[in-house]
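K.L.:
Kindly generate the corresponding structure for this input.
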Amino acid sequence: MGLLGLLGRRPHERAGFALYTAAVSASRQPGFFGGLGVPDTLDGRFDLVSLHVALLIRRLRRDADPAGPKLAQAVFDAMFADMDVNLREMGVGDLVVGKRVKRMWEAFHGRAAAYESALDAADAAALAAALARNIWRGEAPPPGAAERLAGLAIALDRTLSAQDVAALRRGQVRFPEQLAA
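P.N.:
Prediction:
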């Protein structure tokens, strides 16, 4: 990387990418697809990544440390830069990539708002309904799966809230393995 590349890098970019990568890894645990019956499709994977990233961004935005919201933006930027790259690797043409990324961005924001609203209201049933609507896309989820996923998301929200912002600034986050169960 040249000197200009170093000068153009935003302060939280590296940590944002590391946090985003950890969220993607956590969303890929096999238990989501096997145990909970989340569709193992591009849409299903996008929805699980969106859930994990939305909860991570929620945690960062709520931090009293001014670095929190900046890190949240860096995670968001990393996610959509990755979506752009993935679409291009799948052969989506340059003229269409921007439109698809915009639709993904809008979908992410809608999901994040629905999840945050339910979490703020401590309404597990509303969270389960939002997850069922988004993750199973109109299909009936396996019995109890949306409720179990809502419980796991609530537990993840608590786990993320307890994590130190200094570690998050270094790109270090812990996602519980039991989320895949």
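
K.L.:
Going by C-alpha atoms from here, please, whenever you check contacts or count neighbours.
P.N.:
Will do.

K.L.:
element containing the residue positioned nearest the centre of the chain?
P.N.:
With distances taken as Cα atoms, centre = their mean, the residue of the chain nearest its centroid is Val53 (1.9 Å). Assigned by DSSP states H and E, Val53 belongs to helix 42-61.

K.L.:
Another for comparison:
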Amino acid sequence: MGLLRLFRRAPLERQGFQLYTAAVGAARHPAFFARIGVADSLDGRFDLVGLHVALLIRRLRQEADPRGGQLAQAVFDAMFADMDHNLREMGVGDMSIARRVKAMWEAFHGRAKAYDASLDAGDAAALSEALLRNVWRGSLPTDGSGPARLAQFVLRTETELTQQSFEDLLRGKITFYPPEDLP
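P.N.:
Here you go, the predicted model:
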């Protein structure tokens, strides 16, 4: 019986990967790079994936059903399993993978905390500042409107995520609306 436990999937693992995959797909929308000015680089892509996952985890943790927290953990686990896999695919040596994944976890955690604080306060200006600091590394994009526009997208996305049924989320189904209609 103990051996069977090794081959058993974690609760909600499949749904966590499905939700994470949807977040990655949404984060790759070309408008983030072409219209909002996020750098199309490893860092820029990591920041957008982290932003989408942070919003998704925030939504799941606000769910009254205890499975919300379990599903949030499954999404988090899927993200960092994917990060580990991607580092290996890029040829990063086994000895430094744990250190790099830990650095990514710390970066994600810090960003999620900053976004949560701004969203909890309903402070679009603070959210814009957090996005400037994290997504643009403090260097204002060419036209200067990127952080404020991304903040508006984040606020809209948070509202849209709260309107999606938890039952759909439990089935691994989520809709991230594209940023195409941002000014």
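
K.L.:
secondary structure class for the closest residue to the residue nearest to the centre of the first structure other than its chain neighbours?
P.N.:
Spatial nearest neighbour of Val53 of the first structure, chain neighbours left out: Ala23 (6.0 Å); criterion: Cα to Cα, 6 or more residues apart in numbering. The three-state assignment at Ala23 of the first structure reads helix, by DSSP: H, G, I helix; E, B strand; the rest coil.

K.L.:
re the thing from before, now what about the helix or strand just after the helix holding Val53 of the first structure, what contacts it?
P.N.:
Once helix 42-61 of the first structure ends, the next helix or strand along the chain (criterion: DSSP H and E) is helix 67-89. By Cα atoms under 8 Å, 6 or more residues apart in numbering, the residues outside helix 67-89 of the first structure that reach it are 12-13, 15-17, 19-20, 53, 56-58, 60-63, 94, 97-98, 101, 105, 165, 169.

K.L.:
which among these end up buried?
P.N.:
By neighbour count, with 16 or more other Cα atoms under 10 Å, the contacts of helix 67-89 of the first structure hold 12-13, 15-17, 19-20, 53, 56-58, 60-61, 97, 101, 105, 165, 169 as buried.

K.L.:
The host helix or strand of Lys102 of the first structure against the second structure, how far on average?
P.N.:
Using DSSP H and E, Lys102 of the first structure maps to helix 94-120. Following the fit onto the second structure, the mean deviation recorded for helix 94-120 of the first structure is 0.3 Å by mean Cα distance after the TM-score superposition for the first structure.

K.L.:
Please work out the angle formed by the directions of that helix and helix 42-61.
P.N.:
With axes from the mean of the first three to the mean of the last three Cα atoms, to 10 degrees as the basis, helix 94-120 of the first structure and helix 42-61 are set at 60 degrees to each other.

K.L.:
ok, now how distant is the closest residue to Arg170 of the first structure other than its chain neighbours from Leu71 of the first structure?
P.N.:
Nearest residue to Arg170 of the first structure, sequence neighbours excluded (Cα to Cα, 6+ apart): Ala15, at 5.6 Å. Per Cα to Cα, to the nearest Å, Ala15 of the first structure is found 7 Å from Leu71 of the first structure.

K.L.:
shared neighbours of these two, which are they?
P.N.:
Common neighbours of Ala15 of the first structure and Leu71 (Cα under 8 Å, 6+ apart) are Arg169.

K.L.:
re the thing from before, what's the helix holding Val53 of the first structure packed up against?
P.N.:
On a contact count with 3 or more Cα pairs under 8 Å, 6 or more residues apart in numbering; DSSP states H and E, helix 42-61 of the first structure meets helix 13-27, helix 67-89, helix 94-120, helix 124-135, helix 145-161.

K.L.:
Which one, of these, ends up nearest to Pro39 of the first structure?
P.N.:
helix 124-135 (7.7 Å; Cα to Cα).

K.L.:
what about the closest one, how far off from the second structure?
P.N.:
Mean for helix 124-135 of the first structure is 0.4 Å (mean Cα distance after the TM-score superposition for the first structure).

K.L.:
how close does the helix holding Val53 of the first structure sit to the second structure?
P.N.:
Looks like 0.2 Å for helix 42-61 of the first structure (mean Cα distance after the TM-score superposition for the first structure).
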